[in-house]
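> This is a predicted model, with the sequence first.
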Amino acid sequence: MKLRQIKTVSAEEFYSCIPGVACVVTGVFTQPWIHASHALNRKGLGVLMEDEDTASQTVPIEIQQPNTPLTQESRHEIPMNLFIRLFIQNQDKVLPQRGYLAQFNLIESTAYLRNLFPPIPQIQRLHPKSSSWLGPKHTLTPIHRDAATEGNILLQVAGTKRVNVIHPKYSNHLNLHPSNSPLRNFSKFLEEVPSQQVPIQIDSATLNPGDAVYIPPGHFHSFKSLSNSFSVNFWFVNNT
């Protein structure tokens, strides 16, 4: 099924009444984020290398391969400019490997990026944790859920990405890792969505630049990049 879409006129409107259901949201980008998004979509992710400090910033990456679980050997740390050159600008030369900068607070790592993406006041009031997600086409964030008390809003800055959301009531059908495992919130399915027939409802949407998706606490979700993609998410506890 298709995710519900909510059109708002401002971030203030959305954050004053956060919904209880997963939904795609438009209109939450502030003007600086809109300008940065336009630049990255027009010029490409290589824009991130124009600043020397950002280009030399060491970032953690995952080396992904189709239908292959990640291991400790899949994780590396390399300079940002090397990551962009290898896995964005020359991605066809390293296939089937794909590099994915995942779950790293890239924006806070350099003054250039903090200036490019200043805090969104409505989000900052929620005292969030944040991460960036940057990679080429077909990079994958597998099926998982966040902390039970945390809502999650992901802003699609550049490129396109598909999101899939699954209600917690279907958790018994998701082949989760054991409850005593560090991966207990992750499915053992290696695909974007289960390849075998399972009795669950999956709500999906394609995120374009300027879109956001809100995922309520406890909901399972996965993401797949449909092009070179840059996203920023915020986890928060909604006490409103």
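Right, received. Where do you want to start? Numbers count the residues shown, from 1 in each chain.

> switch to C-alpha atoms for all contacts and neighbour counts from now on
Will do.

> so after the longest helix anywhere in the chain, what's the next helix or strand?
If you go by DSSP state H, the chain has its longest helix at helix 31-43. Using DSSP states H and E, the next helix or strand after helix 31-43 towards the C-terminus is helix 52-56.

> tell me what that following helix is packed against?
Secondary-structure packing of helix 52-56 (3 or more CA pairs under 8 Å, 6 or more residues apart in numbering; DSSP states H and E): helix 80-84, helix 111-116.

> contacts for it?
With CA atoms under 8 Å, 6 or more residues apart in numbering as the test, helix 52-56 has contacts from 48-49, 79-81, 109-110, 112-113.

> The structure to be compared is supplied as follows:
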Amino acid sequence: MKSWFTSTNQEEKELAAFSDKPLSFASVQVPYEFMTEGGCLDSPSESSSLSCLQSFRTWLSRQPDEEDTRFLCELVDQLLESVKDEKSRFIQFDAPLSLIITASRYNRSTDSPSCRIRQLYIAQCDIRDLPAPLREDFPTPKLISEVGKGDLYGSSIWLGLQHTYTPLHRDPNPNLFYQLVGSKVVRIMEPEKGLTVFRDVHERLGTRGNSRFRGPEMMDGPERDGLHRAVWDDPDPSASIWQGILGPGDALFIPKGWWHSFKSVGQAAELNASANWWFR
């Protein structure tokens, strides 16, 4: 937390920022998601993704003419074309860590909060794929080596510009989730209750969903909207949903097969970061 980020000045409501260490690894390729306008189910009135990207692109063009800046300009141009196509609200791509670092810097510099970049998310980035100096900032929690088989199955970082969101799903392994920057709210259901909710949504849609795959079907369209309504907007009382809010330094254990959905809470475009470890 201290190595990657600066602290947030709550009194002046400044946005959290990246520290110098991630800047040293700005060229590292990571997996991104970008949810365009209409994808934020909680704040549909914010400025369009197209206008925000255009403002970001203009700001980039005014920065010092360096190779990384030129590359980011080309990347944002490609995102603009994807948004204009309107084929999907959900865009997945690989890009350097510098994209979110620069977008965060742009967000803190702009005088118009409505033009800030939102819903840009480094999602499920395998910690093992990071360069050693970054990977070492995410040591496997001692707890994992002392329970079950003591076997780490996988680990990820989740780093985004709010709003960020993960629909209802379940994991094939126990999960230890740790909040680093910002806050997230989670809703959890036991295995049988969650399965009933998930199946009911798909029966109404006439589809079959994959509860363990973070793909376009889960992240965009009728399945995403149906799951959001069933978990967040109008949940069935019989689903017995538990809710918790995680702030920096909070950790949550999610047992194998328990259903859960996460979303960030707080100021739009603010940095939000988490890490998790799946184990056996």
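All right, it came through fine. For clarity, every value in this text was computed on a predicted model and none was experimentally measured.

> still on that earlier bit, quick one, which of the contacts of helix 52-56 of the first structure are buried?
Buried members of the contacts of helix 52-56 of the first structure, counted by 16 or more other CA atoms under 10 Å: 48-49, 80-81, 112-113.

> okay, those residues in JSON lines with distance to Tyr15 of the first structure next?
Formatted as JSON lines, these follow (distance: CA to CA, whole Å):
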{"residue": "Leu48", "distance to Tyr15 of the first structure": "29"}
{"residue": "Met49", "distance to Tyr15 of the first structure": "33"}
{"residue": "Met80", "distance to Tyr15 of the first structure": "33"}
{"residue": "Asn81", "distance to Tyr15 of the first structure": "35"}
{"residue": "Tyr112", "distance to Tyr15 of the first structure": "27"}
{"residue": "Leu113", "distance to Tyr15 of the first structure": "24"}
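
> Let me know the closest of those residues to Gln103 of the first structure.
Top of the list for closeness to Gln103 of the first structure, among these and by CA to CA, is Met80 at 14.5 Å.

> what residue of the second structure matches up with that closest one?
Alignment note (TM-score structural alignment): Met80 of the first structure maps to Leu97 of the second structure.

> swap in Leu116 of the first structure?
Counting by TM-score structural alignment, Leu116 of the first structure corresponds to Asp137 in the second structure.

> Quick one: the strands in the first structure, in order.
4-7, 23-26, 58-64, 75-79, 98-104, 129-135, 140-144, 151-158, 161-166, 202-207, 211-215, 220-225, 229-236 (DSSP state E).

> Could you export the ones you listed as JSON lines, including distance to Leu183 of the first structure?
Output for the strands of the first structure, formatted as JSON lines (distance: least, CA to CA, whole Å):
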{"stretch": "strand 4-7", "distance to Leu183 of the first structure": "29"}
{"stretch": "strand 23-26", "distance to Leu183 of the first structure": "26"}
{"stretch": "strand 58-64", "distance to Leu183 of the first structure": "16"}
{"stretch": "strand 75-79", "distance to Leu183 of the first structure": "16"}
{"stretch": "strand 98-104", "distance to Leu183 of the first structure": "15"}
{"stretch": "strand 129-135", "distance to Leu183 of the first structure": "19"}
{"stretch": "strand 140-144", "distance to Leu183 of the first structure": "9"}
{"stretch": "strand 151-158", "distance to Leu183 of the first structure": "19"}
{"stretch": "strand 161-166", "distance to Leu183 of the first structure": "18"}
{"stretch": "strand 202-207", "distance to Leu183 of the first structure": "21"}
{"stretch": "strand 211-215", "distance to Leu183 of the first structure": "20"}
{"stretch": "strand 220-225", "distance to Leu183 of the first structure": "13"}
{"stretch": "strand 229-236", "distance to Leu183 of the first structure": "19"}
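
> Trp33 of the first structure: which of those strands is closest?
With CA to CA as the criterion, Trp33 of the first structure lies closest to strand 151-158 of these, at 7.8 Å.

> so that closest one corresponds to what in the second structure?
Aligned using TM-score structural alignment, strand 151-158 of the first structure spans residues 174-181 in the second structure.

> Let me have the contacts of helix 52-56 of the first structure in TSV, adding distance to Ala39 of the first structure as columns.
As requested, these are exported to TSV (distance: CA to CA, whole Å):
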residue	distance to Ala39 of the first structure
Leu48	10
Met49	13
Pro79	22
Met80	18
Asn81	18
Ser109	20
Thr110	18
Tyr112	14
Leu113	13
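
> Looking at these, spot the one nearest Arg184 of the first structure.
Checking these against Arg184 of the first structure with CA to CA, the nearest one is Ser109 at 29.4 Å.

> so who does that closest one touch?
With contact taken as CA under 8 Å, 6+ apart, Ser109 of the first structure is in contact with 54, 57.

> ok, back up a step: pull the number of nearby residues for the match of Leu116 of the first structure.
Asp137 of the second structure has 13 neighbours, counted by other CA atoms under 10 Å.

> ok, it touching Ser3?
Yes. Contact criterion CA atoms under 8 Å: Asp137 of the second structure and Ser3 qualify, at 7.5 Å.
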